[in-house]
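Q: Mind looking at a prediction? Sequence and model below.
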Amino acid sequence: MTDIEFMDRAEQLLLAVEQGCDRINEETDADLDSQRTGGMVTISFRNRSQIVINLQKPLHEVWMAAQSGGYHYRFDGARWMDTKGDGEFFAALSRDASRQAGQELRFTA
């Protein structure tokens, strides 16, 4: 993957996260606050916990930090997959966001 391809895919991922937060706020009372700064999105929850998603351009990875830990994802040609085999990005984001919000939340690509 070239740097340009990585940035295109990674920007699509960050946009999907932002749009997911907007959709969740419209459909639920989760009251997520998402802030974008360059290649980083911070999602804040009512309980003041956060999930931080940021781009690691030199490594062509997307990193996610949540209460459950830190995760690294690489695009496999179809999906963003955990580099240690722990699954797909949006499934993990949904899982961790649900835990931190105290209600089921779904993010999709």
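A: Yep, it's here. It should be emphasised that the depicted structure is a prediction, and the values quoted were computed from it without experimental measurement. Residues are numbered from 1 along each chain as shown.

Q: all contacts plus neighbour counts: C-alpha atoms, from now on.
A: Fine.

Q: Helix or strand: which one has Leu13?
A: helix 3-27 (DSSP states H and E).

Q: Against that first model, consider the following:
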Amino acid sequence: MTDPEFMSLAESLLRALELSCDRINDESDADVDNQRVGSMVTLTFANRSQIIVNLQKPLHEVWMAAKSGGYHYKWSGTEWLDTKGQGEFFAALSANASQQAGMTLVFKPV
């Protein structure tokens, strides 16, 4: 994968994450603040816990840091998969965000 291909796919992931936050806040009682600075998005929940998603351009990876730990994702050709076999990015983000928010939250690719 070339650097421009990675950046296009990774930017799509970050946009989908931001749009999911907007949808979640509009459709539920969840209070998920999302703040983007460059290639990093910080999600902050009502209890002040956070999930941080950032791009690791040299490695062509997307990293997620949550209360449950740190995760690295690479593009498989169809989806972002954990480098240690822990599953797909949006499923993991949904599970971690739900745990930290104390309610079911669903993040989806666009």
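A: Cool, got the structure. All figures in this text were calculated on a predicted structure; none of them were measured in a lab.

Q: how close does the helix holding Leu13 of the first structure sit to the second structure?
A: With mean C-alpha distance after the TM-score superposition for the first structure, helix 3-27 of the first structure departs from the second structure by a mean of 0.2 Å once superposed.

Q: chain center to that helix, what's the gap?
A: Between the centre of helix 3-27 of the first structure and the centre of its chain there are 8 Å (C-alpha atoms, centre = their mean, to the nearest Å).

Q: Equivalent analysis for stretch 100-108 of the second structure, please.
A: Its chain's C-alpha centre lies 12 Å from the corresponding centre of stretch 100-108 of the second structure when counted by C-alpha atoms, centre = their mean.

Q: Go through it and flag the buried ones.
A: The neighbour-count check on stretch 100-108 of the second structure (16 or more other C-alpha atoms under 10 Å) flags 100-101, 105-107 as buried.

Q: can you list contacts of it?
A: Around stretch 100-108 of the second structure, the neighbours that count as contacts under C-alpha atoms under 8 Å, 6 or more residues apart in numbering are 16-17, 20-21, 24, 30, 45-47, 49-50, 67, 90-91, 93-95, 97-98.

Q: Out of these, which end up buried?
A: In the contacts of stretch 100-108 of the second structure, burial by neighbour count holds for 16-17, 20-21, 24, 30, 45, 50, 90-91, 93-95, 97-98, counting by 16+ other C-alpha under 10 Å.

Q: isn't Arg79 of the first structure right up against Gly87?
A: No: Arg79 of the first structure sits out of contact with Gly87 when judged by C-alpha atoms under 8 Å, with a separation of 9.8 Å.

Q: can you give me the strands for the second structure?
A: 33-37, 40-44, 50-56, 61-66, 69-75, 80-82 (DSSP state E).

Q: Now render those strands as a markdown table, adding distance to Glu5 of the second structure.
A: Putting those into a markdown table (distance: least, C-alpha to C-alpha, whole Å) gives the following:
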| stretch | distance to Glu5 of the second structure |
| --- | --- |
| strand 33-37 | 21 |
| strand 40-44 | 18 |
| strand 50-56 | 13 |
| strand 61-66 | 12 |
| strand 69-75 | 10 |
| strand 80-82 | 14 |
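
Q: Without its sequence neighbours, what residue ends up closest to Asp33 of the first structure?
A: Once its chain neighbours are removed from consideration, Asp33 of the first structure has its nearest residue in Ser44; the separation is 5.1 Å (C-alpha to C-alpha, 6 or more residues apart in numbering).
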